[in-house]
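# No letters, just coordinates:
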């Protein structure tokens, strides 16, 4: 076995290596994204200006699965070739790299020969076929399963999450034992520079180690020193925050595991990334890497419909571009944009859904007057650039809004609840026989190039368990979910409708959009990954309504574009009403004092959605609109509705 450079690692020791360095290239394009703020103290001595604190760049790959993935060696070659073109300071593999035996030694040899600095993390599959840590030490040229490594002004702490915890735990061991935990605490306490934590198993979120809560509490105590916690294992692209510490899941280089006869759903191109760390600014930049599904996707085979499906339901063949800035207290995530493949794409389509709060709510007791509300509603739509609007609680405003925008529109009657507005001509607007037009309408949008898009505008009842109960700590998760039965029954009738079934059968040619006010939260927003959140996300809720849409093959475009469930990307759409108001059944929002504060402080949940289906339609960005263009922030009663608007921009593939 030939290894170009064989550093020594110590559980309790330090290893410092001055790397060759020139001015580093900046990563990618400027990231346009949403920001997430959190309160976090940063000690000046760790991040003070110092000319010796240079940018550090790491090449990172996770879950290659050499020996299991059929083309793993080709994927590794692509990663190493790409890293030759970049000035990097170390190579990092985050575990499940390759079986550490003679048959698969070429994986380690290629990796180790590619750079003088390499960081190895042991994954659970390194123990397959009765292989051991000692086999990893021998194959990779390391001396410990957990260790620290200094690269100039950055400290890397590598953890081993493969220790045994509870004797009743099933599957692979997934634990950090007391000895390693004590070592970790001592390392964090002594750290005199920013720290990057590396592990294979997640330390937060679904599939986290068995004692994740203990480790998170430890990290919270030293969060002023931790730039980021980086892991593999989950084969997803996800970022979570727990008490001010960021936990980033790096996607697999090869595939997403679905089990069954299919076993793996492969990515066309290998996924890997580079991290650029600026220790002086406490900034970590993650370069984007995207691919597409090679053959079928997990959704194509109905993976998420299974009872044993992973709770990670935002699964994409990508690593999103991100910036994690500790000094500025923000995280920026670049929306996922699918590779166009061989298709030419040159048209975008913006779709909005908005409940405008019935007759624009002219009651002056707790909102603006009708004329001002209507003007602001039109301003917001015009400013958004929306091409299609699925509107709810339109009640008598349809004609005025359509005339002001010079849009086509369809509504069942002059005073109807629902209305579809479109910049382009509408056809196929026949009523949906057997369904109430108060809750369901449809129309086909005819784009200039001949492409058609079928749009359904829907409203599900607010009866049953009201969404405000999401805050009721005395109500069990099970009882809260049961309160959505009326909405689920409504939706089931819609999903089974002949027109709808016919349209989704032809969605490959004519994409389908379902948008509106669903009056319930989504299972995507209430998972094990959000259970520590203090923003109404702590419940774990298998909501039947959103799961039914997912099972039918639809994508939740907002959550797909904003997978990191952070405060500003929660996408809460109800309510825009601030702390000075109280929701009273039958009365709406009633001021609790004479001059209520017009502040958006306490939103309940995300209940308005834009779902899409069809390969010609790709969601590239989605946002929530909560204020008038003349305002810089969310406010009420200046905003004309109790619901925020949702706006998704799609890319249309040419026919």
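Received, thanks. Bear in mind the structure is a predicted one, so any value in this text is a computation, not a measurement.
# Going by C-alpha atoms from here, please, whenever you check contacts or count neighbours.
Noted.
# Find the nearest non-adjacent residue to residue 90, please.
If the residues on either side of it in the chain are set aside, residue 90 comes closest to residue 117, at 4.7 Å by C-alpha to C-alpha, 6 or more residues apart in numbering.
# dropping in the other structure now:
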């Protein structure tokens, strides 16, 4: 895109048209079997930090409607709960089926309360579970305050009430289980993450099989997966960008853009939106991800080490095949 085109979109009050998303179906899709369970996952949309979140979300919802998936889920850092962001909720609710929310840490920006977040997303519980086609799904909220430590800007902790609920929920379902959470349980994310992993492990031992199969998380804006005691921990990349932070200065956008969106300079921006499509059939989970070019300079071109946090920064969500 020419710099003049980019500036013209800013003058019109929308930067969203600066990125042409390829939303056309490619190839012929295999029809779903009647018992196939399918769902879409998107995470870390960050409506309040980026200029084109509505277009990215609309592309995801349109694609999931076209695929007629059973449900969609967003893994947090969706938007701050305020009237200016009603556009995001309206797009989300245009999905023709069930659409589930996971609460992320950035929903609490601008001093928003849990009650305000739940009201905005029309949630009756901040953690909950549901069943679909022979599988049990658990949604967790890891945004609890750390006991004795009020200095953390974005605390992440499971309090006793949620842990007791989770233990009871897992014990009472006979179904194989998949977990959705914002902060990862396999990496630096949740202060008492080991307590939850031990709970999962004990549940599997008591069941006599690996009942808790997969844990999907966002938060880190990375693309990786780990296996711990037979449980797959899959990190879903952000729909928009890789956060680089203050040491890096991305000058890929015109200088005028940073006046309205100052955090652009600290991002490695994905030119196209990322999301995952999941199908479960015959005890196999098939995750189909997306890949994008970088918008301007990549993190490595900006000086980030090739391996960061033990993982390579990548503008993609990898395809994965998981035996259940």
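The structure has been received and is ready for your questions. Values in this document were obtained by computation on a predicted structure and should not be read as measured data.
# Return the residue of structure 2 aligned against the residue nearest to residue 90 of structure 1.
If you follow residue 117 of structure 1 across to structure 2 using TM-score structural alignment, you land on residue 98.
# these two touch, right, that match and residue 71?
Yes. Contact status for residue 98 of structure 2 versus residue 71: in contact at 4.9 Å, counting by C-alpha atoms under 8 Å.
# Ends of stretch 215-229 of structure 2, what's the gap?
Counting by C-alpha to C-alpha, to the nearest Å, you get 12 Å between the two ends of stretch 215-229 of structure 2.
# er, stretch 283-299 of structure 1 I mean
Stretch 283-299 of structure 1 has an end-to-end distance of 35 Å (criterion: C-alpha to C-alpha).
# Tell me the buried residues in it?
Across stretch 283-299 of structure 1, burial judged by 16 or more other C-alpha atoms under 10 Å covers 283-293, 297-299.
# Who has more neighbours out of residue 98 and residue 71 of structure 2?
More neighbours sit around residue 71 than around the other of residue 98 of structure 2 and residue 71, counting by other C-alpha atoms under 10 Å; the figures are 19 against 12.
# show me the contacts for the aligned residue in structure 1 for that one.
Correspondence of residue 71 of structure 2 to structure 1, assessed by TM-score structural alignment: residue 90. Under the criterion of C-alpha atoms under 8 Å, 6 or more residues apart in numbering, the neighbours of residue 90 of structure 1 are 57, 58, 59, 115, 116, 117, 118, 119.
# and if you look at residue 289 of structure 1?
Contacts of residue 289 of structure 1 (C-alpha under 8 Å, 6+ apart): 271, 272, 273, 318, 319, 320, 321.
# How about residue 176 of structure 1?
Under the contact definition (C-alpha under 8 Å, 6+ apart), the residues listed for residue 176 of structure 1 are 160, 161, 162, 163, 164, 165, 209, 211.
# ok, how many other residues are close to residue 178 of structure 1?
Neighbours of residue 178 of structure 1 (other C-alpha under 10 Å): 11.
# What is the aligned counterpart of it in structure 2?
Residue pairing (TM-score structural alignment): residue 178 of structure 1 is matched to residue 160 of structure 2.
# Closest one of the contacts of residue 90 of structure 1 to residue 348 of structure 1?
The shortest gap between residue 348 of structure 1 and any of these belongs to residue 59, at 33.9 Å (C-alpha to C-alpha).
# Now do that closest one: how many residues are near it, please.
The local packing count at residue 59 of structure 1 equals 24, with neighbours defined by other C-alpha under 10 Å.
# helix or strand for it, which one?
When elements are assigned from DSSP states H and E, residue 59 of structure 1 belongs to strand 56-61.
# mean shift between that strand and structure 2?
With the two structures superposed, strand 56-61 of structure 1 lies on average 0.7 Å from its match in structure 2, counting by mean C-alpha distance after the TM-score superposition for structure 1.
# Structure 2: matching residues for that strand?
On structure 2, the counterpart of strand 56-61 of structure 1 by TM-score structural alignment is residues 37-42.
# ranges for the helices of structure 1?
Secondary structure of structure 1 (DSSP state H): helices at 44-47, 72-84, 105-113, 133-140, 178-190, 212-221, 370-384, 398-405, 477-482, 485-495, 498-505, 544-551, 557-561.
# thinking again about what came up before, which ChimeraX command selects the buried ones in the contacts of residue 176 of structure 1?
Once 16+ other C-alpha under 10 Å is used to decide burial, the buried members of those can be selected in ChimeraX as follows:
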select :160,161,162,163,165,209,211
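# Of the contacts of residue 176 of structure 1, just say which sits nearest to residue 348 of structure 1.
Nearest to residue 348 of structure 1 among the contacts of residue 176 of structure 1, counting by C-alpha to C-alpha, is residue 209 at 42.3 Å.
# Skipping its backbone neighbours, what lies nearest the residue nearest to the spatial centre of structure 2 in space?
Centroid check for structure 2 by C-alpha atoms, centre = their mean gives residue 43 as the closest residue, at 2.1 Å. With C-alpha to C-alpha, 6+ apart as the criterion, residue 43 of structure 2 has its nearest non-adjacent residue at 4.7 Å, and that residue is residue 75.
# and the strand ranked longest in structure 1, what other elements does it pack with?
Counting by DSSP state E, the longest strand found in structure 1 is strand 345-355. With contacts defined as 3 or more C-alpha pairs under 8 Å, 6 or more residues apart in numbering; DSSP states H and E, strand 345-355 of structure 1 has these neighbours: strand 388-392, strand 512-517, strand 608-613, strand 645-653.
# TSV please, covering those and showing distance to residue 174 of structure 1 and mean neighbour count.
Rendered in TSV, the data for those read as follows (distance: least, C-alpha to C-alpha, whole Å; neighbours: other C-alpha atoms under 10 Å):
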stretch	distance to residue 174 of structure 1	mean neighbour count
strand 388-392	47	26
strand 512-517	41	25
strand 608-613	36	26
strand 645-653	39	23
